[in-house]
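# how does the following fold in three dimensions:
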Amino acid sequence: MKTAIIGGSAFTGLPEGYFEEMNVIDEIFPDTPWGKPSAPIEIVSLNKTEIIFLPRHGEVARIAPHKINYKANIWALHEINVKNIISISAVGGITKLMSPKNIIIPDQIIDYTHNRDHTFSDGGSISNKYIDFTNP
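Next up, the predicted model:
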């Protein structure tokens, strides 16, 4: 099962030379029905495990969050049979209880995606699937 890592603004590439067993297999920049993804997709082998990497904000983190072509990113990963996605983001903290080096799993969500499409479906052939935000 293929796993992709989508890197945020502070994670624009896999650390070269950090892992002895990491080898770049391929780099692809596919066209999708929604255009190109944010950057070329890197396919690497790490300890005989294939890992896919896509920098969400582009190769040098210059794409603003509201300008990211999310549909192209997800479609491109889908086309190469990615089944799992790990998304890494750097964010500011709102409490001292959440200090650096902690992993936080939110149980509430503030939805800032109100000015962009929420689904691949336009009412045509792709089924409409969504997350219900009634009780986050």
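# CA atoms for contacts and neighbours, from now on please.
Fine.
# can you count the residues close to the closest residue to Leu14 other than its chain neighbours?
Using CA to CA, 6 or more residues apart in numbering and skipping residues adjacent in sequence, the residue nearest Leu14 is Phe53, 7.4 Å away. By other CA atoms under 10 Å, the residues close to Phe53 number 24.
# then Ile68?
Counted with other CA under 10 Å, Ile68 comes out at 16.
# isn't it up against Ser38?
Yes - the pair formed by Ile68 and Ser38 meets the contact definition of CA atoms under 8 Å, at 6.6 Å.
# tell me which stretches of this protein form strands.
2-7, 22-28, 41-46, 49-55, 82-88 (DSSP state E).
# list the buried residues for the last one?
Residues Val82 are the ones in strand 82-88 that count as buried (16 or more other CA atoms under 10 Å).
# which residues are contacting that strand?
For strand 82-88, contacts defined as CA atoms under 8 Å, 6 or more residues apart in numbering pick out Met1, Lys2, Thr3, Ala4, Ile5, Ile6, Gly7, Gly8, Phe11.
# can you check what angle separates that strand from strand 49-55?
50 degrees (axes from the mean of the first three to the mean of the last three CA atoms, to 10 degrees).
# swap in the second one?
On the basis of the same axes, to 10 degrees, strand 22-28 is oriented at 60 degrees to strand 49-55.
# can you give me the angle strand 22-28 makes with strand 41-46?
160 degrees.
# and Asn69, what does it touch?
Trp34, Gly35, Lys36, Pro37, Ser38.
# ok, the first one touching Lys71?
Right, the one you point to is Trp34. Yes - between Trp34 and Lys71 there is a contact under CA under 8 Å: 6.3 Å.
# now the other sequence, so there's something to compare against:
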Amino acid sequence: MAAPAYPRPTLAVIGGSGFYDFFDDGAVDVAVETPYGAPSGPVTIGTVGERTVAFLPRHGAQHQFSPHTVPYRANMWALRSVGVRRVFGPCAVGSLTPQLGPGAVVVPDQLVDRTSGREQTYFDGGGVHVSFADPYCAELRAAAVQEGVGDGGTMVVVEGPRFSTRAESQWFAAQGWQLVNMTGHPEAVLARELEMCYAAIALVTDLDAGVEAGGGVRAVDVFAEFARNIGPFKALVRTAIAAVAGDDTCADCRVHDGVQLPIALP
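All right, here's what the predicted structure looks like:
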């Protein structure tokens, strides 16, 4: 088999709302076909320091995919196909507590799934079950937690594309959850099924509707807040990449050891 015509990245960044590019120059776009259709766009491969890194905009380069239509299975499969084994998933989130205001960055350690109808597994047969008690890789989380970054918190993922009602956000807050998002699931569990380390890095863009009185969340304000913080946020992700040790999946994220899979992973 001929060697690929591009450097093999072992680490990837999936950019969220407002995070549509990552490299200054010298990057190459790689079109990847998957059994699950086309990913959100070509996989862009470039360098961050001494490391070869892949980048994929979760919503597409023109934000053409809403949270419930993102081709999550194709995205994650495409990344593993080009060599990726570790993934950072930057994302925009709402805050469920006044202690985390717009501009705060948090590396969550737990996830609650409140989505419905999304394709969330590669294993439609074969009786395969993955451990997901700790949905984020501890090694990647440690690399992402820097000075001024919140360490830990629960992110509840809602179906979207609408924002929460006041009653819903008050309910989420009453459970002790700190963040609300629309894309963190099934991305994290698909990474686990593909035995890729994964960690979310959450940028707070707003206080959710039930946290305080006011007009509620507006998309235009969310995008504006993300745009104000995108420079420092990208710099934070680059610092996290530099702090990652090694290239391969950590032992905790190799969840299929000793299991006969019904499909071959790429």
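# and the TM-score between them?
Once superposed, chain against chain, the TM-score is 0.80 (TM-score structural alignment, normalised by the length of structure 1); 127 aligned residues with a CA RMSD of 2.3 Å.
# what's the local residue count around Ile41 of structure 1?
22.
# now Thr3 of structure 1
Neighbour tally, Thr3 of structure 1, other CA under 10 Å: 17.
# so what's it closest to, chain neighbours aside?
Using CA to CA, 6+ apart, the nearest residue to Thr3 of structure 1 is Asn84, at 4.6 Å.
# circling back: the residue nearest to Leu14 of structure 1: what's it in contact with?
Here Phe53 of structure 1 is in contact with Ala4, Ile5, Ile6, Gly7, Gly13, Leu14, Ile41, Glu42, Ile43, Val44 (CA under 8 Å, 6+ apart).
# and the first one? What does it align with in structure 2?
Yep, that's Ala4 of structure 1 we're talking about. Using TM-score structural alignment, the partner of Ala4 of structure 1 in structure 2 is Ala12.
# distance of that match from Gly117 of structure 2?
In this view, Ala12 of structure 2 and Gly117 of structure 2 are 26 Å apart by CA to CA, to the nearest Å.
# which of those two has more neighbours?
Between Ala12 of structure 2 and Gly117, counting by other CA under 10 Å, Ala12 is the more crowded of the two (26 against 7).
# now do the contacts for the more buried one.
Val53, Ala54, Phe55, Leu56, Leu79, Val84, Arg85, Arg86, Val87, Phe88.
# looking at these, spot the one nearest Val128 of structure 2.
Arg85 (20.1 Å; CA to CA).
# coming back round to it: of Trp34 and Lys71 of structure 1, which one has the most company?
Remark: of Trp34 of structure 1 and Lys71, Lys71 carries more neighbours, 18 against 14, as counted by other CA under 10 Å.
# which residues touch the counterpart of that one in structure 2?
Aligning on TM-score structural alignment places Lys71 of structure 1 opposite Arg73 in structure 2. By CA under 8 Å, 6+ apart, the contact list for Arg73 of structure 2 reads Tyr36, Glu119, Gln120, Thr121, Tyr122, Glu187, Leu190.
# so how do I select the buried members of the residues you listed in PyMOL?
Command for PyMOL, covering only those of the contacts of Arg73 of structure 2 found buried under the criterion 16+ other CA under 10 Å:
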select buried, resi 120+121+122+187+190
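# could you work out the most separated pair of the contacts of Arg73 of structure 2?
Among these, Tyr36 and Glu187 lie farthest apart (CA to CA), at 14.1 Å.
# which residues of structure 1 fall in helices?
Under the criterion DSSP state H, structure 1 carries helices at the ranges 70-79.
# in it, which residue is most central in space?
For structure 1, the residue sitting closest to the mean C-alpha position, by CA atoms, centre = their mean, is Ile6 at 3.1 Å.
# how near is that one to Glu42 of structure 1?
Ile6 of structure 1 is 11 Å from Glu42 of structure 1, by CA to CA.
# identify the contacts common to the two.
Shared contacts of Ile6 of structure 1 and Glu42 (CA under 8 Å, 6+ apart): Phe53, Leu54.
# what lines up with Val93 of structure 2 in structure 1?
Val93 of structure 2 maps onto Val91 in structure 1, by TM-score structural alignment.
# contacting residues for that match?
Counting by CA under 8 Å, 6+ apart, there are no residues that Val91 of structure 1 touches.
# how near is it to Ile103 of structure 1?
12 Å.
# give the buried residues for stretch 104-113 of structure 1.
In stretch 104-113 of structure 1, no residue is buried by neighbour count (16+ other CA under 10 Å).
# which part of structure 1 lines up with the helix or strand harbouring Ile230 of structure 2?
Assigning secondary structure by DSSP states H and E places Ile230 of structure 2 in helix 219-243. The aligned range for helix 219-243 of structure 2 in structure 1 is empty, by TM-score structural alignment.
# list the helices and strands that helix packs on?
With contacts defined as 3 or more CA pairs under 8 Å, 6 or more residues apart in numbering; DSSP states H and E, the packing partners of helix 219-243 of structure 2 are strand 43-48, helix 138-144, strand 197-207.
# let's see it at 7 Å
Packing contacts for helix 219-243 of structure 2, counted by 3 or more CA pairs under 7 Å, 6 or more residues apart in numbering; DSSP states H and E, involve helix 138-144, strand 197-207.
# I'd like the ones you listed laid out as JSON lines, including mean neighbour count and distance to Val128 of structure 2.
Output for these, formatted as JSON lines (neighbours: other CA atoms under 10 Å; distance: least, CA to CA, whole Å):
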{"stretch": "helix 138-144", "mean neighbour count": "20", "distance to Val128 of structure 2": "23"}
{"stretch": "strand 197-207", "mean neighbour count": "27", "distance to Val128 of structure 2": "18"}
